[in-house]
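Asks: Predicted model and sequence follow; I will ask about them next.
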Amino acid sequence: MRRLAFSVHVSLLCLGLGCASVPEARIPLSSAASPIAVGQGGAAASVDVRATAAAISILKAGGNAIDAAVTAAGVLGVTDPFSCGIGGGGFMVVYLADGKRVVTIDHRETAPQKLQRSLLYEGGAPLPFAAFLTSGLSTGVPGTIKGWDEALRRYGTRSLSDVLQPAIRVAEQGFDVDTTFFEQTSRNIERFRDISSTAALYLTPESKPWPVGTVFKNPDLAKTYRLVAQEGIPVFYQGEIARAIVSTVTRPPVTQGASRTVRPGVMQLSDLASYEVIIRPPMSSNYRGYTLYGMGLPGSGSLTLALTFNLLEAYDPSSLSRSAFLHRYLEASRLAFADRNAFIGDPAFISVPEKGLLSPDYAAERRKTLGVSRASAQAAEPGNPLPFVGQTNGVPAPSGSASSDPGVLDKETTHITTTDAAGNIVSYTCTVEYEGGNGIVVPGYGFFLNNEMTDFDLPADPSAPHPNAPAPGKRPRSSMSPLIVFKNGAPVLALGSPGGGTIITTVGQTLINNLDFGMPIEQAIAAPRVSQRNAPDGRSTAEPEFIASPEATELSALGHQFTDAGQIGAVTAIRFHPDGTVTALAEPRRRGGGSAMVVSPAK
């Protein structure tokens, strides 16, 4: 379990109209976080006990779910900086109980205006993933801070200045380095050593990870948060922080004798000044009487889940063994990912045949290719949804070769789930993309920059069309899948996860465990995971516990093959009960275990 380094003092939060007293969230040193909490009055779940405690404190002070989610995200920018921070972006799905409506807030990173596709090729071939990852070229225009501000101004009750105060205190006072933090640093130590600002913050003077138990402080990030709190959004997008970001992207602070070439990027001040948050309508789909609300394009999570569930709807889980149903789930996911990769991109740049993809008739046609008796030994080809939107010609786009290394399983990004006494709900996934983003800390400001441009696809032929090919101002396709599930108009579950492409399958398998197999939600989250994403070799990635399970043995007899992926995903969720109570949940062990709390615990 992730443990607290110090008592979290949030006795005073300035709440806009002066400072109001807030009940203190005092958690003793070395107390373990709990991954489950039942009660009422509001709830929060995250990967880190300090972030969850800060969210609960603002709920106790009268803040709402939106205030709580942003508060938690601010703290995670300090304590979980390898996954989430103001140098990145995110997708937020919000249920507003007063109007019984769902809205989504897209603050995904965008490509700089000078990021021409040709810059990402050398010698006629796409840049190797490692060269692209740790570079200024991989950095998109950050959207996180502006997303937080937009969410609070439209739907919150507190200002950005108010909700940043707990994060400022954590950054200044420090926290104990835990095993997860140490391992994250260790996995990236070679590239961190090559960046002077990153090495200065995250490595010891001997260029090693800070040992477990070390009190880690980030005064530069505290300064940055304080600047934003005092001067507002302009300081980040037009002022001194903007200038520091552009300087870092275009002139990466490489150490003398670095082991790699760190390519400069092309971001300009005008890219930051023109960045816009987009309020989008949610994407909705139905599955077995439930309505699922999630992020629309350029998010691919909700649409890919809908494609998967549309195929599964024809199969009755009660009439099949668990392994027989899982076989159909994996094959449905294979087909859904084939369509995802061929059709989905930023709707401002391409026309996505969304209506055709979601058509029941298309699902019926696509289901004919789903082998119910044997697993496919190779990648599935995409279908053709175009006739189902009235087009008689046209072909799917080539799948291309991804700019990211298919052998790399990105375990990072993070998810926050909150609710309040009024019934508002937030399902929020935020990210800097890879573990530690592009590996470059903005000197003097204490935060990582993202590497979100590696989420674009780079076809082997530089001139080949692709829906997710890079272009100036474009938002890369995302796997983030924040979701809120309703039945008969009432919310029953909110959830999400980190994990790169496995985000989609983690959320999907959690829903299947809960809705189809009838597992209690805590068991649905804890159960071993398997992920089929239409890999070229046909294999699924899976956790060791799944590979060792009887279901895996039975699936192997059907031709399924598995690659050990270690841990997959890190869900946080809130389950809503008819009596008005909620169960807040986080992972019991993955990524060190998460933290769930409620305002008023059940007696």
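Replies: Perfect, I can see it now.

Asks: drop to CA atoms for contacts and neighbour counts, all remaining ones
Replies: Noted.

Asks: residue contacts, the closest residue to Thr185 other than its chain neighbours?
Replies: If the residues on either side of it in the chain are set aside, Thr185 comes closest to Pro209, at 5.9 Å by C-alpha to C-alpha, 6 or more residues apart in numbering. For Pro209, the contacting residues are 182, 185-186, 189, 202-203, taking C-alpha atoms under 8 Å, 6 or more residues apart in numbering as the criterion.

Asks: Comparison target, given below:
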Amino acid sequence: MSTYSSVATLGAICLAATLFAAPEPPIYNSASTSHPESALHGMVSSREKLASEAALEVLKNGGNAIDAAVTLGFAMAVTTPQAGNIGGGGFMMIHSADTNSTIAIDYREKAPLAATKDMFLDESGNVDKEVSRYSHLSAGVPGTVAGFALALEEYGTISLSEALAPAIDLAQNGFPVNEDLYQSLKTAKARVEKHAPHALKNFYDEKGVPYPPGHIIRLPELAKSLTLISEQGPDAFYKGPIAELIVKDMEANGGLITRQDLEQYKAVVRKPVRGTYKGYEIVSMPPPSSGGVHIVQILNILEPFDLKSSGHNSAKTIHLMAEAMKYAYADRSKHLGDSDFNPIPVDWLTSKDYAADIRSRMNTERATPSVDILPGEPIHEGLDTTNYTVIDNRGNAVANTYTINFTFGSKIMPPGTGFFLNNEMDDFSSKPGVPNAYGLIGGEFNSIEAEKRMLSSMSPTLVLKDGKPFLLTGSRGGSQIITVSLQVILNVLEHGMNLSEAVSASRIHHQWLPDVLRMERGISADTQSLLKEMGYEIQEGGAMGTANSVSLQDEIFYGAADPRRPDTFAVGF
């Protein structure tokens, strides 16, 4: 188990807290620092210590939150290769102080041009999960490099080469394996050995045992790839030598990604999803993320209820949350997908009127069986995803979530590149109505089409107070991302928790199908008994999500690193 405390500088106050979650409670840190106008200050919270510290150095040297966020993302591509990436994609929410506006950058992966609707169905018409998850066909066209470059170009103040410098240094000169990476390497050994045997030497000894925590590893091929991007810009990845290596590996192994796919890839700026909750503005990611839509939708449903009086994680509060979640996930199964391909009824789904209609159908006393909940009709997404948040005292703020889907994605590393490719094609509805790896049901809007972006649950979210960043959150956790992010927001806005309490509090999750109420350990037996009497099937288990969050309240920055992963790190100055 790794234990870190943040560095206290310029009067920063660093606290340590413990969450008791199976199998062993990791210790994490939270941090706060005052915000005098005489100095540049900021706060960073991420899954990994070295990446958080690299981002903090950018802020200390005068960079803004966008500079720090991109630097952090590239650093995690080195130190957290099971989740951080340049072979995947994601979403970034940015609040710009210069324009006093919030925008969403969509750098989600896309289906290759040769992708077809039935590409993962076997001769019997069933989904071949091995092919959709662990073959070269499982990889979507990566978007991370394009997305980070776009964020820097439009909203940053440093160059791409400056943002890449810490990552290149870590890859070339080495970094210590942490507990998180070590556990991932143990779990993924058989798959990595099968799909990327040339990568074993980087992470395992001559006996095939993963290097233990503290062992220094170097990733020279990844350092070379990052250096090429630093020198040649995104073209190195999408048109140059890295693209050649990806395409060569695809052609040799029956994959679909071509030079044309890479050359045509573009990250795009989108209009965020917006809502309100009791005087606060909620700004989150639009489709092809489902996260923002359903966070706003669930908050709309819950807003009239007095959750504060009913109590945090009481049977009544959990029941109301679970009912709202079920209606939202039912709608997700039918109405969400890539808005470039289908008209997504965002305005209707996030309207107060539709929320009122759902409330009129909710049973406030007993659980409604999921079979009785159908998607609404408008009147007219790897567990090893990772999120991080950054805020500076100029008013800039970033919530970013990116992923390669499963731990180490497809477990495929094109020789010579040093990075793993995603297996995000599994996030499409390979066969509408059949659950994906996270048990989520999808419909025709999320069927496979060339150049479509697959539906995601990633939910980087900003809460604004008087138009200024107040709380930034998001999570990892597949289908649980939406509900984890939601509960951090409710814990702060509704239950008055400080950020550390809000992030560490026990969580629940219901996704409509299967009709099971999942909950972390820590919710009382009496509460569980009451919920069972209300008709719930309860499944108690381990940790849900990792919601690394930051906040600016009353001129004080707060950062909370989620205790559910052993090496998360929040730091401010």
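Replies: All right, it came through fine. It should be emphasised that the depicted structure is a prediction, and the values quoted were computed from it without experimental measurement.

Asks: distance of the residue nearest to Thr185 of the first structure from Leu227 of the first structure?
Replies: Distance from Pro209 of the first structure to Leu227 of the first structure, counting by C-alpha to C-alpha, to the nearest Å: 29 Å.

Asks: And for Pro360 of the first structure?
Replies: From Pro360 of the first structure across to Leu227 of the first structure, the span is 51 Å (C-alpha to C-alpha).

Asks: What number of residues are in the vicinity of Pro378 of the second structure?
Replies: Pro378 of the second structure sits with 12 neighbouring residues when counted by other C-alpha atoms under 10 Å.

Asks: before we move on, what about Gly496 of the second structure?
Replies: For Gly496 of the second structure, the count of nearby residues is 13 (other C-alpha under 10 Å).

Asks: how about it, what's its partner in the first structure?
Replies: In the first structure, Gly496 of the second structure lines up with Gly518, judged by TM-score structural alignment.

Asks: Same question for Gln232 of the second structure.
Replies: Residue pairing (TM-score structural alignment): Gln232 of the second structure is matched to Glu231 of the first structure.

Asks: residue in the second structure matching Pro298 of the first structure?
Replies: Superposed on the second structure with TM-score structural alignment, Pro298 of the first structure falls opposite Pro288.

Asks: quick one: contacts for its match?
Replies: Taking C-alpha under 8 Å, 6+ apart as the definition of contact, the neighbours of Pro288 of the second structure are 336-339, 453-456.

Asks: which one is it nearest to, not counting chain neighbours?
Replies: The shortest distance from Pro288 of the second structure to any non-neighbouring residue, by C-alpha to C-alpha, 6+ apart, is to Asp338 (4.5 Å).

Asks: how near is that neighbour to Asp427 of the second structure?
Replies: Relative to Asp427 of the second structure, Asp338 of the second structure is positioned 12 Å away (C-alpha to C-alpha).

Asks: Then Val398 of the second structure?
Replies: Taken as C-alpha to C-alpha, the spacing of Val398 of the second structure relative to Asp427 of the second structure amounts to 25 Å.

Asks: Gly542 of the second structure now?
Replies: Distance, Gly542 of the second structure to Asp427 of the second structure, using C-alpha to C-alpha: 23 Å.

Asks: Those two: which is more packed in?
Replies: The residue with the greater number of neighbours, taking Gly542 of the second structure and Asp427 and applying other C-alpha under 10 Å, is Asp427; the counts read 29 against 15.

Asks: And the strands in the stretch 451-573 of the second structure?
Replies: Listed in chain order, the strands of the stretch 451-573 of the second structure (DSSP state E, counting those that start in this stretch) span 461-465, 468-473, 508-509, 517-520, 538-541, 549-553, 556-560, 569-572.

Asks: Export the ones you listed as CSV, with columns for mean neighbour count and distance to Gly382 of the second structure.
Replies: As requested, those are exported to CSV (neighbours: other C-alpha atoms under 10 Å; distance: least, C-alpha to C-alpha, whole Å):
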stretch, mean neighbour count, distance to Gly382 of the second structure
strand 461-465, 24, 18
strand 468-473, 26, 18
strand 508-509, 24, 16
strand 517-520, 20, 18
strand 538-541, 15, 18
strand 549-553, 27, 19
strand 556-560, 28, 22
strand 569-572, 33, 21
